[in-house]
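> dropping a prediction and its sequence here:
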Amino acid sequence: MIIGVPKEIKNNENRVALTPAGAAELVKRGHEVYVQATAGMGSGFTDEEYVSAGAQMLPTIEDVYGKAEMIIKVKEPIEPEYELIREGQLLYTYFHFASSEALTNAMLRNKSVCLAYETVELPDRSLPLLVPMSEVAGRMSAQEGAKYLEKTYGGRGMLLGGVPGVHPAKVLIIGGGIVGTEAAKMAAGLGADVTIMDVSLKRMRYLDDIMPANVKTMMSNEFNIRQMVQDHDLIIGAVLIPGAKAPNLITRDMLKTMKPGTVLVDVAIDQGGCIETTHPTTHDEPTFVIDDVIHYSVANMPGAVPRTSTLALTNATLPHAIDLAEKGWKQACREDNSLKKGLNVVDGKVVYKGVAEAFGLTYYDVDSIL
């Protein structure tokens, strides 16, 4: 198969979808790998390393899309890429379709095959290609939240862990999945007073067992959220409904009950956000303020730590990339039900229910196109 790796062009996205080691694995199996020049530089991989691994370099993004049968990316295509994608071309990347009607319509129009990292799902309902970036984003959410609590950035001027004789900051995490767990580990490690809210008693029992004494659990519901946001300094939204738009659990009217300088970090922003007042921001302009509350909602948080993120992501995505290249996407998905669940849009049809429901589109059973 002919595989293309374009340079990411989303704002401050420094990750790359394939490392030189990954390119070598594909090349030794007889596949052709084309990498856009300087695509790996942001993650610390030189063009020379790719060439040594057997990949071929192409000068422009147009060249890569024009050559490849399968495109491997990190982030969803953005508008300048829409017209470069060909009918039947396989795109293997994060899409988060339910948060963008424009992206969904563009991929329906070009009749490409869109296999989304975030909806590849194992029988135990875990999301193996989302986990690595959820781990990074969860840890970063506490790190970024701690920074924006500093007065320099408009926060309350609080040190997350406090000092002897001074109470630590109070951190509220809504969602006890991978993001919430990693956020809690980081915040607790810095000495904060942490509460994780979730709707699953089973999950909260697990978290109660594994977390240190400065982490507590609480049932997530509207009444409890309204009470808790009033006296917490950092609030992290870590809610995920696979493939679907995140629910708004913190509403606009709740902001007025928060203390001035409270920091909100919405890690669910890729799926539309779980805080009503957030919208996607960039690493160039990561925050905005509403009602004296700081909102941080960067849509590609792991892009700020690209070396760590690229290595973590490609550890998970490469085995499936090899399967897709070896067998073709149809055969690979027929043989691997987990990979089949990654198909979202195929040949102008929506084959993932959460995406169809988000925009009122016709849903087609994925087995009908395999």
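Thanks, I have it. Numbers count the residues shown, from 1 in each chain.
> going forward, measure contacts between C-alpha atoms and count neighbours the same way
Noted.
> now do Gly243 against Ser100, distance only.
Distance, Gly243 to Ser100, using Cα to Cα, to the nearest Å: 12 Å.
> just the helices in the stretch 101-250 of the chain please.
In the stretch 101-250 of the chain, the helices defined using DSSP state H, counting those that start in this stretch lie at 101-110, 131-148, 178-189, 201-210, 222-228.
> between these, which one is nearest to Val16?
Closest of the helices of the stretch 101-250 of the chain to Val16 is helix 131-148, at 13.1 Å (criterion: Cα to Cα).
> so how far is Ile71 from Gly40?
Taken as Cα to Cα, the span from Gly40 to Ile71 is 15 Å.
> higher neighbour count, those two?
More crowded of Gly40 and Ile71, by other Cα atoms under 10 Å: Gly40, with 28 against 24.
> circling back to that earlier point, want to throw the helices of the stretch 101-250 of the chain into a markdown table with distance to Ala304?
Formatted as a markdown table, those follow (distance: least, Cα to Cα, whole Å):
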| stretch | distance to Ala304 |
| --- | --- |
| helix 101-110 | 23 |
| helix 131-148 | 9 |
| helix 178-189 | 16 |
| helix 201-210 | 28 |
| helix 222-228 | 30 |
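> quick one: which of those is nearest Val51?
That would be, of the helices of the stretch 101-250 of the chain and by Cα to Cα, helix 131-148, which comes in at 27.0 Å.
> what helices or strands is that closest one leaning on?
Using 3 or more Cα pairs under 8 Å, 6 or more residues apart in numbering; DSSP states H and E, the elements in contact with helix 131-148 are helix 178-189, strand 234-237, strand 263-266, helix 306-327.
> let me have the ones you listed in CSV, extended by mean neighbour count and distance to Lys147.
Output for the helices and strands packed on helix 131-148, formatted as CSV (neighbours: other Cα atoms under 10 Å; distance: least, Cα to Cα, whole Å):
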stretch, mean neighbour count, distance to Lys147
helix 178-189, 24, 12
strand 234-237, 28, 10
strand 263-266, 29, 10
helix 306-327, 19, 19
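> dump the ones you listed to a markdown table, plus distance to Lys151.
Converted to a markdown table, the helices and strands packed on helix 131-148 look like this (distance: least, Cα to Cα, whole Å):
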| stretch | distance to Lys151 |
| --- | --- |
| helix 178-189 | 19 |
| strand 234-237 | 13 |
| strand 263-266 | 11 |
| helix 306-327 | 28 |
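> pasting the second one now:
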Amino acid sequence: MLIGVPKEIKNHEYRVGLTPAGVQELTEAGHDVIIQTMAGDAIGFIDNDYVAAGAEIVGSAEEVFERAQMIVKVKEPQPNECKMLRAEQTLFTYLHLAPDPEQAKLLLASGATCIAYETVTDANGGLPLLAPMSEVAGRMSIQAAAHTLEKAQGGRGVLLGGVPGVESAKVVVIGGGVVGLHAARMAMGLGADVTILDRSLPRLKQIDEMFDGRIKTLFSNKATIEQQISDADAVIGAVLIPGAAAPKLVTREMLKGMKKDTVLVDVAIDQGGCFETSRATTHEEPTYVVDGIIHYCVANIPGAVARTSTLALTNATLPFVVALANKGSKQAMMDDVHLCNGLNVYKGIYTCKAVADALDSEYVEPMTALKEK
């Protein structure tokens, strides 16, 4: 199979779909790989590294899309990239289609096979290709909150860990999944006063035992959220419904009860955000203010630490890339129900129920679609 990796084009996105080591595994398995020139240059993966691993360097994204049978990316394709996709191609990347009807329609129109990292599952019910970036995003959310709280950045002028004789900042994490757990761990490590909210009592018990009671745990409901954010210095939105739009758990009305210059970090922004007042921002302009509350809603938080993120992501994605290349995308998905769960769009139809429901569109079960088309 001929696998193509274009250079990412989102604002301040420096990650790349394959590392040189990943290319080497594919070429040694008998596959051909083309990489757009300078695709990994910003994070130290230069063209010569890819050539040494067996890849061919090409000059443009247009050539990658024109020649490759499978496109491997990191972020969702931008409109001009969607329009370059062909019906016989496979796209393997993050998609986050539920809050993005424009991208969804363009992918439908392409006729391509579109597999989303974020809905691939594993035998334990986890999301193995989302997890590494969730770990990074969770940890980065606390770094972002700490920086944004600085007075020079418009924040309250509060140090997360305080100092002897001065209380620590209060950090409230909404959601006890991978993002929330890593955010809480990072905030606790910096000395903050951390509370984590979740609707799963077994998960709250697990977190309590994991941290030996050093992190407060509370059952999440509207009243608890409103009460906890009222005296928080930073609030981390870390909720996830796989494939679906994130629920709006913090309303605009709730902002009125919060302290001025509190920081909201919405890690769920890729799925539409879990704060009613959230809108996607970039690393170039990461924050904005609504009713005196600072919002940090960068849609590619892990892109800020792009080398670490690329290595972590490709550790997880490469076995699936190899399977897709070895067997062809259709057979690989028919052989692996967990990879099949990643299929979001197939030959002009939606094959992820959460996406179809969010976009009020018809849904076909993925395995059924593979067998029928």
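Looks like it came in fine. Keep in mind that this is a model prediction, so the values were computed, not measured.
> one step back: of Gly243 and Ser100 of the first structure, who's got more company?
Comparing Gly243 of the first structure with Ser100 by other Cα under 10 Å, the one with more neighbours is Gly243, at 24 against 17.
> map the more buried one onto the second structure.
Residue pairing (TM-score structural alignment): Gly243 of the first structure is matched to Gly243 of the second structure.
> so who does the residue nearest to its match when sequence neighbours are not counted touch?
In space, and not counting its chain neighbours, Gly243 of the second structure is closest to Ala354: 5.3 Å by Cα to Cα, 6 or more residues apart in numbering. Neighbouring residues of Ala354 of the second structure by Cα atoms under 8 Å, 6 or more residues apart in numbering: 98, 242-244.
> got it, and Val72 of the second structure?
So Val72 of the second structure contacts 3-6, 17-18, 91-93 (Cα under 8 Å, 6+ apart).
> also Leu26 of the second structure?
Here Leu26 of the second structure is in contact with 32-33, 322 (criterion: Cα under 8 Å, 6+ apart).
> so the nearest residue to Gly303 of the second structure once chain neighbours are set aside, which state does it fall into?
Leaving aside its chain neighbours, Gly303 of the second structure sits nearest to Glu13 (5.3 Å; criterion: Cα to Cα, 6+ apart). Assigned by DSSP: H, G, I helix; E, B strand; the rest coil, the conformation of Glu13 of the second structure is coil.
> and Glu13 of the second structure, how many neighbours?
Using other Cα under 10 Å: Glu13 of the second structure sits among 21 other residues.
> and it, how close does it get to Pro20 of the second structure?
Taking Cα to Cα, one finds Glu13 of the second structure at 18 Å from Pro20 of the second structure.
> and what of His182 of the second structure?
Counting by Cα to Cα, the gap from His182 of the second structure to Pro20 of the second structure is 28 Å.
> what's the answer for Glu226 of the second structure, then?
In terms of Cα to Cα, Glu226 of the second structure sits 48 Å off from Pro20 of the second structure.
> so can I have CSV of the contacts of Leu26 of the second structure showing distance to Asp231 of the second structure?
Listed next are these as CSV, based on distance: Cα to Cα, whole Å:
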residue, distance to Asp231 of the second structure
Asp32, 56
Val33, 53
Val322, 49
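> so Thr37 of the second structure is in contact with Asp47, correct?
Yes: shown here, Thr37 of the second structure and Asp47 form a contact pair, counting by Cα atoms under 8 Å, at 6.3 Å.
> related to what we said a few turns ago, closest to Tyr117 of the first structure out of the helices of the stretch 101-250 of the first structure?
Of these, nearest to Tyr117 of the first structure by Cα to Cα is helix 131-148, at 9.9 Å.
> the closest one against the second structure, how far on average?
In the superposition with the second structure, the aligned residues lie an average of 0.3 Å away from helix 131-148 of the first structure, counting by mean Cα distance after the TM-score superposition for the first structure.
> who's in contact with Gln36 of the first structure?
Counted by Cα under 8 Å, 6+ apart, Gln36 of the first structure has contacts 4-7, 57-61, 64.
> try it again with 7 Å
5-7, 57-61, 64 (Cα atoms under 7 Å, 6 or more residues apart in numbering).
> just give me the match in the second structure for it.
Checking TM-score structural alignment: Gln36 of the first structure goes with Gln36.
> and what of Val131 of the first structure?
Under TM-score structural alignment, Val131 of the first structure pairs with Ala131 in the second structure.
> the helices and strands packed on helix 131-148 of the first structure: which one's closest to Val215 of the first structure?
Closest among these, once you apply Cα to Cα, is helix 178-189, at 6.6 Å.
> and the closest one, what does it pack onto?
helix 131-148 (3 or more Cα pairs under 7 Å, 6 or more residues apart in numbering; DSSP states H and E).
> of the helices of the stretch 101-250 of the first structure, which is nearest Gln271 of the first structure?
That would be helix 101-110 among those, by Cα to Cα, at 11.7 Å.
> sorry, back to before: ok, now how distant is the match of Gln36 of the first structure from His295 of the second structure?
Gln36 of the second structure is 35 Å from His295 of the second structure, by Cα to Cα.
> His167 of the first structure: which of the helices of the stretch 101-250 of the first structure is closest?
The nearest among the helices of the stretch 101-250 of the first structure, by Cα to Cα, is helix 178-189 at 13.5 Å.
> distance between the closest one and the chain's centre?
Centre-to-centre, helix 178-189 of the first structure and its host chain are 16 Å apart (Cα atoms, centre = their mean, to the nearest Å).
> which other residues reach it?
131, 134-135, 137-139, 141-142, 173, 194, 214-215, 238.
> among these, which pair sits farthest apart?
Across those (Cα to Cα), the longest gap, 24.7 Å, separates Val131 and Asn214.
> between these two, point out the one with more neighbours.
More crowded of Val131 of the first structure and Asn214, by other Cα under 10 Å: Val131, with 19 against 14.
> any idea how far Leu324 of the first structure is from the closest residue to that one other than its chain neighbours?
With Cα to Cα, 6+ apart as the measure, Ile178 is the residue that lies nearest to Val131 of the first structure, at 6.8 Å, once sequence neighbours are left out. Ile178 of the first structure is 27 Å from Leu324 of the first structure, where distance means Cα to Cα.
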